[in-house]
Every structure is written in C-alpha cells, then in structure tokens.
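Chemist: this is a predicted model, with the sequence first.
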Amino acid sequence: MSFFTSLSGMKNAQTDLAVISHNIANAETTGFKKSNAAFADLVATGGSTDPRLTPGIGSRVQAITQDFSLGALTQTGRGLDVAISGDGFLATANPTTGDLTFTRNGALEVVASGALQDPSGDLVQGFPVDATGTPTSAVPGNITLPLTNGAGSALTNVSINQQGLVSGSFADGTSQPVAQIALAAFPATGGLRAIGETKYEASADSGAAIYGNPGEGNYGAIRTGTLERSNVDLADEMVSLLTAQRNFQANARALDTATSISQVVLNLQS
C-alpha cells in the first residue's frame, strides 16, 4: 500500500508544479488570474475498522481554483485601453458564432468596420444609449461606432469614460455617445470555466451572467488608458515551487524506502 500512497503524493506534487509553472509563465499576461491547487487525503475504511488504526492511502487533487483578486493597474496612455477597478468582466461575443465569453483584458481596438473588439477579435458588448448617453436597454449588444455622422463627417477619434460610455468624435468637431460598456458579474465567480486567452465562459457552477453599469453597485469603475496586469506574485510562486519540489522529493524518497523494505523481505524469503 505504501507504494500507491507515495505514488499519489508524487502525482499531486506534479500537478502542483504544473499549476505553479502555468502561473509563472503568465506573470506578464494582461488580465491573467492565477490558479491554486488544493488537495485532500484518501482514507479506506469500513464499519468494522477501528478508526484509531486507519493510516490512509494517499491524497488526491480536490480542486484547482482561480484567484480573481485585482491585479496591478498600469498606465498605458492609450485611449482604448481599459481596466476594471473592482468586480466585473468585459463581455465579448464571437463574431461568427455569437458565443459569449468574459475577460479582464481591456486592450480594445476599433476595426475598419467600426466594431469595438478585444485582442482576440471578439466583439465588446454594451448597452445602447440615447443622445444624452443614458442607456435605453438592459440587454447588451455589439458595440459598433458609425464611420460617419449625420452630416457625413468621418469618425476621427473614440473615447471611453469612467462610466464606460463610448463616444465618437468626428471631423466636423462634433461628438456623439454610441454605447455604454456592459460589465458582467456572476453568482459564483469561482465556477467560471477558463478557456484560454484570459477568457472565461459561464458554467452551471458559475450561474448566468448578470449585466450592470460600470461604477454602479458591485460593478467596478472603468479606468481608461490603463490595463490590469496579471495578479501573479513571482516571489510567492517561487516559494510554492520550492515547496512542491520538496514534496515530490519526499514522496520519491518514501517510495524508495518502501522498495528497499520490500527487497529485504524478498531476500529473507529466499
């Protein structure tokens, strides 16, 4: 039994190393949220077993969770870079399938069609607004800026304020509000499923997205000209890396000891 106990410990240490390595690899990834591995012990016992004589049979991976704490906000000076100072996610839709995903990476850009996109090319979601910038619907949709205004003047600049209001400026000196960025929150943020490119999708564990306005209620305000850095602390990860390495080595040594004992027993029998 000691062989399997030590082997489970080695496998779990390997999983821990993989999680830590993934965190370190994304220490400079915009909007990245680090993961943590949690483990639980395994015990095999029956109703007739004396609970005081149960040694346990190893451990298993209990969960790999995401830490959604706020990363450092870094000034970029670029008008279409946005960060969320607080809770919430930018909602984006795949331009082909319409599938919704959620991200904290706010490096946005306007493409030739006027669509506001994230770095993956997905369409940023927002609420339609009236001429005063007041949202007219609680149902978000794709944000697309008009390439010309009613007078035929071309779009020259796009700005986003702390309330997430997206406005377009035109060659004739006029400007008009276009949409307000919609932020998404979830009943259980820890249940979101990571799908890569610092994106998440809703799951049965997270619940459906609840949309709201930036800076209102529990939704964070928008910080323009700013991006949120990864929340990975390299000093913490290096300490965790050394701990996981020691755990692997200790379990390997226990396995080696069990092998030596088994060899002695076999030699006695011969």
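Modeler: Happy to help now that I have it.
Chemist: drop to CA atoms for contacts and neighbour counts, all remaining ones
Modeler: Fine.
Chemist: in space, what's closest to residue 41 - neighbours in sequence excluded?
Modeler: Leaving aside its sequence neighbours, residue 41 sits nearest to residue 59 (Cα to Cα, 6 or more residues apart in numbering; 4.1 Å).
Chemist: mind listing what the one you found touches?
Modeler: By Cα atoms under 8 Å, 6 or more residues apart in numbering, the residues touching residue 59 are 5, 8, 9, 12, 39, 40, 41, 42.
Chemist: helices of this protein, start to end?
Modeler: In chain order, the chain shows helices spanning 2-25, 234-269, with DSSP state H as the criterion.
Chemist: nearest to residue 165, of those?
Modeler: Between residue 165 and these, the shortest gap by Cα to Cα is with helix 2-25, which sits at 33.3 Å.
Chemist: other SSEs contacting the closest one?
Modeler: In terms of contacts (3 or more Cα pairs under 8 Å, 6 or more residues apart in numbering; DSSP states H and E), helix 2-25 is packed against strand 35-41, strand 59-66, helix 234-269.
Chemist: list the buried residues for the last one?
Modeler: In this case it means helix 234-269. 237, 241, 244, 245, 247, 248, 251, 252, 254, 255, 258 (16 or more other Cα atoms under 10 Å).
Chemist: do the same with the shortest one
Modeler: Along strand 35-41, the positions that meet the burial threshold by neighbour count (16+ other Cα under 10 Å) are 35, 37.
Chemist: helices or strands up against it?
Modeler: With contacts defined as 3+ Cα pairs under 8 Å, 6+ apart, the packing partners of strand 35-41 are helix 2-25, strand 59-66.
Chemist: and here's the other structure:
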Amino acid sequence: MQVAAITTNFGQGSTQTTGKGTDLLISGDGFFMVQSGNETLYTRAGAFEFDSNGRLVGPNGEMVQGWNAVDGVVQRGGQLESIQLPYGVINPAAATQSATVTGALPAGSAEGTELVRTIDVYDAAGNELTLTLRMTAQADGNWAVDASTGDPATAYTGTLAFTGSALTAGGAFTVAGIDVDLGAVTTFPKLSTISIAEQDGNAAGTLESYSIANDGSILGMFSNGEQQVLGQVAVATFINPAGLEKAGGSTYRASVNSGAATVGAPGTDGRGGLQTGALEMSNVDLSQEFTNLIVAQRGFQANARIITTSDEVLQELSNLKR
C-alpha cells in the first residue's frame, strides 16, 4: 500500500471577521503576491500589517506586492513593487477656484433686510480666508449682493434680479479669483435657506489614516479632509493552481505545472475581490474527514480479517495432510 498522490485543496474557506483594517480575504480565485528575499511567493493568507517602515508585510516579514501611486494615480499593469505607505507625504494645498450658492431668499422682505453668509476658502499657499456674501433686500424685490474675502481691491458688488421666483440676472460673478455660481438661487415667501454650499479649495494636509477597498486600493485620509489613493494590492491567478509548489508558511511558488502568474487588480478578469477586516479560515470539513477516516479504518479492518481467514484456511489444509 502506498500514497497515490498529495494534492492541495484551494477551495474557498470559511470567513472569520477580525475588524483589523489590514486583514484581507480574497473572495474567489487568486493569490496575494509577497516578496521573500529575492523570490516571489503566493499565498491566500491575508494576515498583513504595516511595519515601522510603512511596508505592508505578512507574518514572517514577506512584503506584499502591488503598485504604489504617484500623485494619487496607480499605474496598473506596471512594474510590481512592495506596497508602502508614504509616511510624511503632504497632500498639497489647492486654491479655491469656484464656490456654489444654493437655496432660497425670502421673497417680500422689507427693504434693507440683510442676510450674511460665509464659507472658508483658500489661497494658493493653503492660507485660509473667509468668503463673505452680504445680501440686502431692495424695494423692487431684487437683492443687492456684496462679496469679499477681506481685500477691498478684489471685492464685488452687484444685483441679483428676479422675475417671480426665478433668478434672471447676476447669477455668476468673480471675487478674488473665485468664480461664484448663484444660478440655483430662487425666492420663496418668508423662507430663507440661502447658503454657500461648497468650494473646491483646501489647505495642505498630512496623512492621518487609511483604508483598503474591495479592489485593493489603499485610500489615504489627510488632515485637511482630502482623500487620495496611495497604492493598490495585486492579485495573481494561475491556469493550474494545483501545480503550485509548497514553500512553507502557507506560501507557494510557481512551477512548470502551475504555469506563469497572471497579475492584475482584485475583482478583474476572474480574480476575486477583497474583503477588508476578515481572514480566510481552513477549508477542511472536519466532519467529512473523520467520516473518511472511519471508512478507511473499516476497510483496513476488513482486509485484515481476510488475511486472518486465509491464514486459518491454510492452517486447516495443513492439518488435513497430517
């Protein structure tokens, strides 16, 4: 009796939720790529963490492979490299170029009624300024508007003209280099919902936290409220994963039988997507394995009885001769 073959079961295992942001599970086909010394290995064990150098590593220090972003852009399909958080990176300041005003001004307001709205905006150096809109009701039902960021030289004065509740003139102007859009402003009797809804500038910010998405993208959150892609984890698939050779520590290496790895982003071209905060557990069904063990044991017992019976028959034949 001898073992016919040993094969590895790469079927999907059960899911164990951990809540840890760097624990990754592949939902479907594929393997994480890790660099161990000068060798690229493959694994489905996603118990990763960032080390003191910001590198995403496995339990034994293997470096997870993928693509690091440059200015928030990932070149998928480019040269693979070890995933590394850019500690100390600065999300650059961006000057405010536009602001949007929405809502309703109170129709029928007494002449001289004044409404003031403000929003923080930014110059090219990331310095915070305050954009102030001062709107004053006129006798004819229109509204005078004064806008400024504190510098009289760049202030704006104009009129918001209405026909009924619809804005017909003055719905756009520029103040201190900021294009202000009031095109959605209306009037409504005794109701004021006017507000400066948004602006597109920001101060400079430092990296505060990160998260990993289902497609392997690592998203950085900065102190200025901005978000930026920092990198993306790669996933490899094989024509014949059963042909992979064991390398120890739940890792495998490619072989002639497995074929070359096909590398891409999670969730593309048949590759499984990622689940963050979870790990893939054993895919062994213990109850089935115990059943198989009992069946094998009974088979062995039956064969042993055959040998015993055969020996007894031969013994009887020997006795007959005597």
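Modeler: Perfect, thanks for sending it. This structure is a prediction, so every number in the text was calculated from the model and none was measured.
Chemist: hmm, back to that, now render the helices of the first structure as CSV, adding distance to residue 66 of the first structure.
Modeler: Below are the helices of the first structure laid out as CSV (distance: least, Cα to Cα, whole Å):
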stretch, distance to residue 66 of the first structure
helix 2-25, 11
helix 234-269, 14
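Chemist: quick check: which of these is nearest to residue 84 of the first structure?
Modeler: Set against residue 84 of the first structure and scored by Cα to Cα, the helices of the first structure come closest in helix 2-25, at 21.1 Å.
Chemist: what angle separates the closest one from helix 234-269?
Modeler: 160 degrees (axes from the mean of the first three to the mean of the last three Cα atoms, to 10 degrees).
Chemist: who's in contact with the alignment partner in the second structure of residue 126 of the first structure?
Modeler: Aligning on TM-score structural alignment places residue 126 of the first structure opposite residue 66 in the second structure. Contacts for residue 66 of the second structure (Cα under 8 Å, 6+ apart) come out as 33, 80, 81, 82, 83, 231, 232, 233, 234.
Chemist: just residue 319 of the second structure next, same as before
Modeler: So residue 319 of the second structure contacts nothing (Cα under 8 Å, 6+ apart).
Chemist: swap in 10 Å and give it another go.
Modeler: By Cα atoms under 10 Å, 6 or more residues apart in numbering, the residues touching residue 319 of the second structure are residue 313.
Chemist: repeat that for residue 23 of the second structure.
Modeler: Residue 23 of the second structure neighbours (Cα under 10 Å, 6+ apart): 17, 45-49, 58, 212, 274-280.
Chemist: which among the residues you listed gets closest to residue 87 of the second structure?
Modeler: Comparing the contacts of residue 23 of the second structure against residue 87 of the second structure with Cα to Cα places residue 49 closest, at 14.8 Å.
Chemist: ok, back up a step: restricted to strands, list the contacts of residue 23 of the second structure.
Modeler: Mapping the contacts of residue 23 of the second structure onto strands (DSSP state E) picks out 17, 49, 212, 274, 275, 276, 278, 279, 280.
Chemist: pick the one among those closest to residue 98 of the second structure.
Modeler: Top of the list for closeness to residue 98 of the second structure, among those and by Cα to Cα, is residue 212 at 31.0 Å.
Chemist: map that closest one across to the first structure for me.
Modeler: Under the alignment (TM-score structural alignment), residue 212 of the second structure maps onto residue 160 of the first structure.
Chemist: what's the closest non-adjacent residue to the alignment partner in the second structure of residue 211 of the first structure?
Modeler: Under the alignment (TM-score structural alignment), residue 211 of the first structure pairs with residue 263 of the second structure. Nearest non-adjacent residue to residue 263 of the second structure, counting by Cα to Cα, 6+ apart: residue 236, 4.4 Å away.
Chemist: what segments of the stretch 1-150 of the second structure are strands?
Modeler: Ranges of strands in the stretch 1-150 of the second structure, per DSSP state E, counting those that start in this stretch, are 15-17, 24-27, 31-36, 39-43, 49-50, 56-57, 63-68, 81-82, 90-91, 98-102, 104-107, 114-122, 128-137, 143-148.
Chemist: nearest to residue 268 of the second structure among those strands would be which one?
Modeler: With Cα to Cα as the yardstick, what comes closest out of these is strand 24-27 (12.1 Å).
Chemist: who touches that closest one?
Modeler: With Cα under 10 Å, 6+ apart as the test, strand 24-27 of the second structure has contacts from 12-13, 15-18, 31-32, 44-49, 212-214, 216, 235, 266-267, 271-281.
Chemist: where in the first structure does it fall?
Modeler: Strand 24-27 of the second structure corresponds to residues 82-85 of the first structure when matched by TM-score structural alignment.
Chemist: among the helices of the first structure, which comes closest to residue 135 of the first structure?
Modeler: Proximity to residue 135 of the first structure (Cα to Cα) singles out helix 2-25 among the helices of the first structure, at 38.4 Å.
Chemist: next, the angle from that closest one to strand 59-66.
Modeler: Using the same axes, to 10 degrees, helix 2-25 of the first structure lies at 20 degrees relative to strand 59-66.
Chemist: in helix 2-25 of the first structure, what's buried?
Modeler: 3, 5-17, 19-20, 23-24.
Chemist: one more: stretch 247-260 of the second structure?
Modeler: For stretch 247-260 of the second structure, by 16+ other Cα under 10 Å, it's 251, 252, 253, 254, 258.
Chemist: please pull up the equivalent of the third one in the first structure.
Modeler: When the first structure is aligned by TM-score structural alignment, residue 253 of the second structure is paired with residue 201.
Chemist: what's the closest residue in space to that match that isn't next to it in sequence in contact with, if anything?
Modeler: Nearest residue to residue 201 of the first structure in three dimensions, chain neighbours excluded: residue 101, at 4.9 Å (Cα to Cα, 6+ apart). Residues in contact with residue 101 of the first structure, defined by Cα under 10 Å, 6+ apart, are 89-94, 122-124, 193-195, 198-202, 209.
Chemist: return the residue of the second structure aligned against residue 101 of the first structure.
Modeler: Under the alignment (TM-score structural alignment), residue 101 of the first structure pairs with residue 41 of the second structure.
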